[in-house]
Structure formats: C-alpha cells, structure tokens
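# Provided below for reference: sequence and predicted model.
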Amino acid sequence: MALIRRRNSATFRLFSSDNTMTRMYEVYIMNRPVFFQENAPTDAHSLVIREPDKSTLDALPNFIREHPELNGIVLLSSDPEALWMNFCFGYREILAAGCVVYNREGSFLWIERNGKWDLPKGKVEPEEKIEAAAIREVKEETGIGQLTLIKDLGKTYHTYDENGVPVLKTTFWFLAVHDGGDTLGAPQTIEGITGVHWLPSPVPNSIQEGTYPSILALMNRAVTAKSDL
C-alpha cells in the first residue's frame, strides 16, 4: 500500500508490508539513513530514539555530523506518519526524477558527478510529468536516448542545505532499458558530470565506496527488479 499526500509543498509516503502492515519512512541526512517506524529494529548498530519531539527532529543534522560512527538512526513512534509530516514541515521540498538504465548487454548506466559515482536524475519542471522528467534528465545528463520505462522503483529522500535553507529532495526513480549496447554517452559538463559509463553488476568495490549509500541501495533494488522481469 502506498499513500502520497501533498500539503505545504511536502510529499509524504506510507510504506506497508503485505503481512505486517509495518509503517516506515526513510530519509538520508548527511548520507546516513534515518528511519521513521513503529517497530524496534534488529540492527544493533543503529541508534534508537523513542517518540522524538520536534526539537529532536530539528537537531538531527547536527547530531549526525557530530557522530560519524553511526550507521543510521531509528525514530520509533506509535504514529510514524504524523512524525514524518512533522519532520517534513521543516524543509522546502524539491521534486526530482531519474532512472536506473540497463542495456541489451546487461550493463548499467553510471555517471561521474562532482567526484562521486551517481545515477542520472534532476529536477522536475513545472507541469512536467514525472515519467517525462526522468527520461529527459537521462538524455540531458548522459546523451543516452532510446529509453523505455520498465518499472517504478519508488522514491528516495535526502536533505541538504541550499543557501542556508534546509531542503528535502524527493526523487522518483524508474527502471529503464536502453535499446542498444554500450552506446557512447556525452556527459553534461555544466552539471558537473565528467563521465558516462556502462558497467556490469555488481560494480567493483571502488565504485561502491565512491557512491552515496542511497544510490547503492537503489541500484541493488533495481538489479533485483530486473532479475524478476
């Protein structure tokens, strides 16, 4: 089940498993996952905070910055949706869209952006459909066309500061296939992109260590989705 709600420019999503109806939200703050959920985690490396208040939510970025040893934070609440909305109201939202692209050879499309391995994505234009934005961004950032969307991969959330304003970016992701082989790309250098590459899965450790945790988790999800086709 998925619930999408818009209010004060914030987008909220409710995740539920088929059997347990467990509600959970996940956002990356300074590249660390923060979970909003009802049930206690089994991961002993995650810090658990029970029923956090608004001041605790507002202090999360500084707390994570001061504790780089944390793998993640779990915020336990009897009402994760209300807690998530309370968190979102402190941010300006930006909507983006992107694709995990594979080709006929089974390779996946990666880019090098600002010194990190990444996937093509970008902001959704006003009145633009999410699916159209995802395809457009891939073409603009990589020069790769002939794309067909195969499956919705869900959304990712991460936060950052933009000129002192806290931003929550919601990115809609799709699995897409390129009707070709290892087609030569054209990096959009104005966006800080210096390389376009087709790589096998799994990628080497050097690339896994040089990308963002959210991107690595998304790629793993995409590989699973592709194998289920």
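That came through fine.
# switch to C-alpha atoms for all contacts and neighbour counts from now on
Will do.
# which residues touch T156?
E26, V27, T170, T171, F172, W173, S214 (Cα atoms under 8 Å, 6 or more residues apart in numbering).
# Can you tell me how far the third one is from R50?
As for T170, its distance to R50 is 25 Å (criterion: Cα to Cα, to the nearest Å).
# Just want to know which of these two has more residues nearby.
Using other Cα atoms under 10 Å as the criterion, T170 and R50 rank with T170 on top: 21 against 13.
# Which other helices and strands does the one helix or strand that one maps to contact?
For T170, the host element (DSSP states H and E) is strand 165-178. In terms of contacts (3 or more Cα pairs under 8 Å, 6 or more residues apart in numbering; DSSP states H and E), strand 165-178 is packed against strand 92-103, helix 130-142, strand 147-162.
# Show the contacting residues for F12.
By Cα under 8 Å, 6+ apart, the residues touching F12 are L3, I4, R5, R6, W84, M85.
# all helices for the chain, in order.
54-58, 60-66, 80-88, 130-142, 205-208, 213-227 (DSSP state H).
# Using JSON lines, lay out these together with mean neighbour count and distance to I193.
Output for the helices of the chain, formatted as JSON lines (neighbours: other Cα atoms under 10 Å; distance: least, Cα to Cα, whole Å):
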{"stretch": "helix 54-58", "mean neighbour count": "13", "distance to I193": "33"}
{"stretch": "helix 60-66", "mean neighbour count": "14", "distance to I193": "27"}
{"stretch": "helix 80-88", "mean neighbour count": "18", "distance to I193": "30"}
{"stretch": "helix 130-142", "mean neighbour count": "21", "distance to I193": "7"}
{"stretch": "helix 205-208", "mean neighbour count": "12", "distance to I193": "16"}
{"stretch": "helix 213-227", "mean neighbour count": "16", "distance to I193": "16"}
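# ok, second structure coming up, stack it against the first:
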Amino acid sequence: MVYLDHLLKARNAALMSGGKIIKGQRRQHVVERIMDTLDDWRSSPWEHEGSTRAGLRAALCQLGNGWNESDHEAAALLGTALKKLGKADRPTWIEGQPEYLLPRENCIRCGDALDEETIESRGRFCSDICRQSAAQFNTGIHQLANRRAYIRTWYVVAKAAAPERPCQMCGKGYRSAFEEQKFCSYSCSCAAQRNPERRRQCAHCQKAFVIRQTAGKTQRHCSRECRLAAWEMTDFRCEVCD
C-alpha cells in the first residue's frame, strides 16, 4: 500500500507538471459553464460532481488526450468551479445526504407524521408504498439529472476545443461540437431553407417545393408518393429484346 501511495503521488505530480489542456479564455469559459451546471442542484450542491467530471473527461479523451491527463484536467476544472462557487469545503457524509435537513418526525415521501415505533427504529417512511415510490422516483430523477449534467459539460468542452468554421449561409465563423452542423444559428438554418436556389418544381405534380438539406441537388419530386407515381408511369424497355 505504501508503494501504491508513492506511485499515485508520483503520477499526480507528473500530470500537474504537464500543464493545462484548456488554457486562456477558453478555460475561463469552460469553468463558467461548469459553474452553471453545478449551481443547478436540487438536493445537494455536490450532486452533479461525478457526472460533470465524467462528461469533462469523456470530451477531453475524445479530443485525443490520455485518460489520466483528461481525468486530472477534469478534476482541476471542477475544483476551480467549486472554489468559485464557495463549495470547496466538503460536508460530512451525513450532511451530504438529501434527507439530512428533513424532519425525522415526518415521512420523507408524503410528509405524514410517523408513529413512535417508526421514529425509534430510525425509519423514514410511513408505509411500504411510500418507500417503493421514493426509490423509483429518486432513481429516475437522479439518473436524468446526472445524464443532463454529463451532456452539458461534454458539450461545453467539445465546443470550446472545436475549430472555427464558416456558416454556410451568412459566412460568420462559429464553433460547434457536432461535425455535421452547417449553420451558426437556427435563423440561418431557416434562411437556408427559404433560399430560392433550394426551390424546385416537382417533376410529377408540377408543384413548387423546397429541397431537403439531406437530399442534396438530386431531389426531383416533392414527396415519396410523387416519386413512386413517377416511377410507375415510366416506360421501361429492355435493350436486348426490344
């Protein structure tokens, strides 16, 4: 165990000497977004810490960094955000539980008063129904909140590290975590749909329609029905027997 402790200390020292992955204003921007995620808590100010660190680490690993370096950078970013929020001092384990501030004389699910036997046995629910309901509710809520925090922090790092690209509509430079994104904003995406160059006349019903972005310049029909109808009306002839 002593050897392992020295090994971990040496590894952490080597990681700290390696420098920061995200620097300058990008680092400040990422920390501010992490603060927004951590500050959106319900039961405890530290409830999103694990999922936030996992999201940061995943985004940094996807950028080509090693797992250890990414984990150390995620911990540093998270520590900076917690320090700025004034949450660097950790509570005890019992103080960190969601039920710490709730009165022990009432059911933590429905709020009804507990009987003396339940209070003496340190029970927190008035019935099995409340116990099962609380377990299902807390599991779903915590999973959803953790997943949301994970995605938010992953997107912040991926967007900050992405190269700047021009918008295909207005030409303005923007950053995006998704390679398939073509426009800088929703308004530019809508404007591209209204672009006259994307308007075309259906080869079957002769009605005007707008070409889908995923279809490219080869789309000739306004709908699947028109495409099938045009195909059925096509006179196919064999080049050999005819």
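Right, received. Where do you want to start? On a predicted model such as this, the values are computed, not experimentally measured, just so you know.
# Give me the TM-score for this pair.
Once superposed, the chains reach a TM-score of 0.19 (TM-score structural alignment, normalised by the length of the first structure), with 78 aligned residues with a Cα RMSD of 5.9 Å.
# Against W67 of the second structure, how distant is C130 of the second structure?
Taking Cα to Cα, one finds C130 of the second structure at 42 Å from W67 of the second structure.
# do F137 of the second structure as well
34 Å.
# just M233 of the second structure next, same as before
59 Å.
# Quick check on those two: which one has the bigger neighbour count.
W67 (14 against 9).
# Wait, that one touches C61, no?
Yes. Here W67 of the second structure reaches C61: they are 6.1 Å apart, a contact under Cα atoms under 8 Å.
# circling back to that earlier point, tabulate the contacts of T156 of the first structure (JSON lines), appending distance to S46 of the first structure.
Output for those, formatted as JSON lines (distance: Cα to Cα, whole Å):
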{"residue": "E26", "distance to S46 of the first structure": "13"}
{"residue": "V27", "distance to S46 of the first structure": "14"}
{"residue": "T170", "distance to S46 of the first structure": "23"}
{"residue": "T171", "distance to S46 of the first structure": "24"}
{"residue": "F172", "distance to S46 of the first structure": "26"}
{"residue": "W173", "distance to S46 of the first structure": "26"}
{"residue": "S214", "distance to S46 of the first structure": "16"}
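# Helix or strand next in line after the top helix by length along the second structure, which one?
The single longest helix within the second structure, with elements called by DSSP H, is helix 128-161. Once the chain leaves helix 128-161 of the second structure, the next helix or strand it forms, by DSSP H and E, is strand 165-166.
# Going by contacts, tell me the helices and strands next to that following strand.
strand 173-174.
# related to what we said a few turns ago, just put the helices of the first structure in a markdown table and tack on distance to E162 of the first structure.
Formatted as a markdown table, the helices of the first structure follow (distance: least, Cα to Cα, whole Å):
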| stretch | distance to E162 of the first structure |
| --- | --- |
| helix 54-58 | 16 |
| helix 60-66 | 14 |
| helix 80-88 | 16 |
| helix 130-142 | 21 |
| helix 205-208 | 27 |
| helix 213-227 | 20 |
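# closest to W117 of the first structure out of those?
helix 205-208 (6.6 Å; Cα to Cα).
# Would you mind listing the outside residues contacting the closest one?
Residues contacting helix 205-208 of the first structure (Cα under 8 Å, 6+ apart): W117, L216.
# ok, which stretches of the second structure are strands?
165-166, 173-174, 199-201, 208-210 (DSSP state E).
# Could you dump these into a markdown table with distance to K9 of the second structure and mean neighbour count added?
Putting the strands of the second structure into a markdown table (distance: least, Cα to Cα, whole Å; neighbours: other Cα atoms under 10 Å) gives the following:
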| stretch | distance to K9 of the second structure | mean neighbour count |
| --- | --- | --- |
| strand 165-166 | 41 | 16 |
| strand 173-174 | 41 | 14 |
| strand 199-201 | 64 | 16 |
| strand 208-210 | 62 | 15 |
